[in-house]
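Q: Sequence plus predicted model, see below.
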Amino acid sequence: MTDVLDSIEAKLRHAFTLSQLAVENESHLHAGHGGAAEHAAEFGDGPSHVHIAIEAQDFAGLSRLARHRAVMEVIDDEVAQLHALRLTISAPG
């Protein structure tokens, strides 16, 4: 994993009581797309597109928007280094 992905994973593990977590670099799926060259110029060969699939009891009873806000608050610094982020957020059960 890259430093950005490692940091995302560490922060999410610390912030939430997780049932599942996957932090995946999907940059290879978007190579050559608009913005790829600009992202590479600014951030080098670090990930540009990331998918986070997270399940935690902390999200029970929260709306989809509230779940996304909770995750984004935790990883705000890392998100600033990405071109795109895809979130799949759920509570167990």
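A: Good, I have the coordinates.
Q: only C-alpha atoms for contact and neighbour calcs from this point on.
A: Fine.
Q: For this structure, just list every one of the strands.
A: Counting by DSSP state E, one finds strands in the chain at the ranges 18-25, 49-56, 84-90.
Q: quick one, what contacts Thr88?
A: Taking CA atoms under 8 Å, 6 or more residues apart in numbering, we find Thr88 in contact with 51-54.
Q: ok, of these, which one's closest to Ser19?
A: Using CA to CA, Ile54 comes nearest to Ser19 of the contacts of Thr88, at 7.8 Å.
Q: Redo the strands of the chain as a markdown table? Include distance to Ser7.
A: Output for the strands of the chain, formatted as a markdown table (distance: least, CA to CA, whole Å):
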| stretch | distance to Ser7 |
| --- | --- |
| strand 18-25 | 10 |
| strand 49-56 | 13 |
| strand 84-90 | 15 |
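Q: Next up, a structure to set beside the first:
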Amino acid sequence: MSSIHALIETTLRDAFAPERLSVLDESAAHAGHAGHSGGGESHFRVRIISSAFAGRSRVDRHRLINAALKPAFEKGVHALAIEAGAPGEAVRW
């Protein structure tokens, strides 16, 4: 596991105590696009299920995750796709 990947996973586990969490490095699929670094770790997809998101809008969930991951953005994350849900919600996984 890479360093930024590990940072994202650890940060989300600590901040949201998720029931399910998947962090995917999709950087290779963005080769040649803006923000892509040759070494990867620039584009990620996060899928997370946490009770912390219950009753919150999609925008609020994304804001919480983006705020928690500020250190990852400071280390070079360019793009983050987020799929966030609360337990019991129908979430495409």
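A: Thanks, I have it. As the structure is a computational prediction, the values presented were derived from the model and not from experiment.
Q: Let me see the TM-score of these two.
A: The TM-score (TM-score structural alignment, normalised by the length of the first structure) is 0.85; 87 aligned residues with a CA RMSD of 1.3 Å.
Q: So for Arg67 of the first structure, which of the strands of the first structure sits nearest?
A: strand 84-90 (6.8 Å).
Q: Next, the angle from that closest one to strand 49-56.
A: 20 degrees (axes from the mean of the first three to the mean of the last three CA atoms, to 10 degrees).
Q: Which part of the second structure matches strand 84-90 of the first structure?
A: Under TM-score structural alignment, the match for strand 84-90 of the first structure in the second structure covers residues 79-85.
Q: With stretch 64-72 of the first structure instead?
A: So stretch 64-72 of the first structure sits over residues 58-66 in the second structure, by TM-score structural alignment.
Q: Pull out the buried residues from that stretch.
A: The neighbour-count check on stretch 58-66 of the second structure (16 or more other CA atoms under 10 Å) flags 61-62, 65 as buried.
Q: Ok, stretch 48-64 of the first structure next?
A: When neighbours are counted by 16+ other CA under 10 Å, the buried residues of stretch 48-64 of the first structure are found to be 48-52, 54-56, 58-59.
Q: One more: stretch 12-23 of the first structure?
A: 12, 16, 18, 21, 23.
Q: From Ala80 of the first structure, how far off is the closest residue in space to the last one that isn't next to it in sequence?
A: Computed as CA to CA, 6 or more residues apart in numbering, the closest residue to Val23 of the first structure that is not its neighbour in sequence is Ile52, at 4.6 Å. Computed as CA to CA, to the nearest Å, the Ile52 of the first structure to Ala80 of the first structure distance reads 15 Å.
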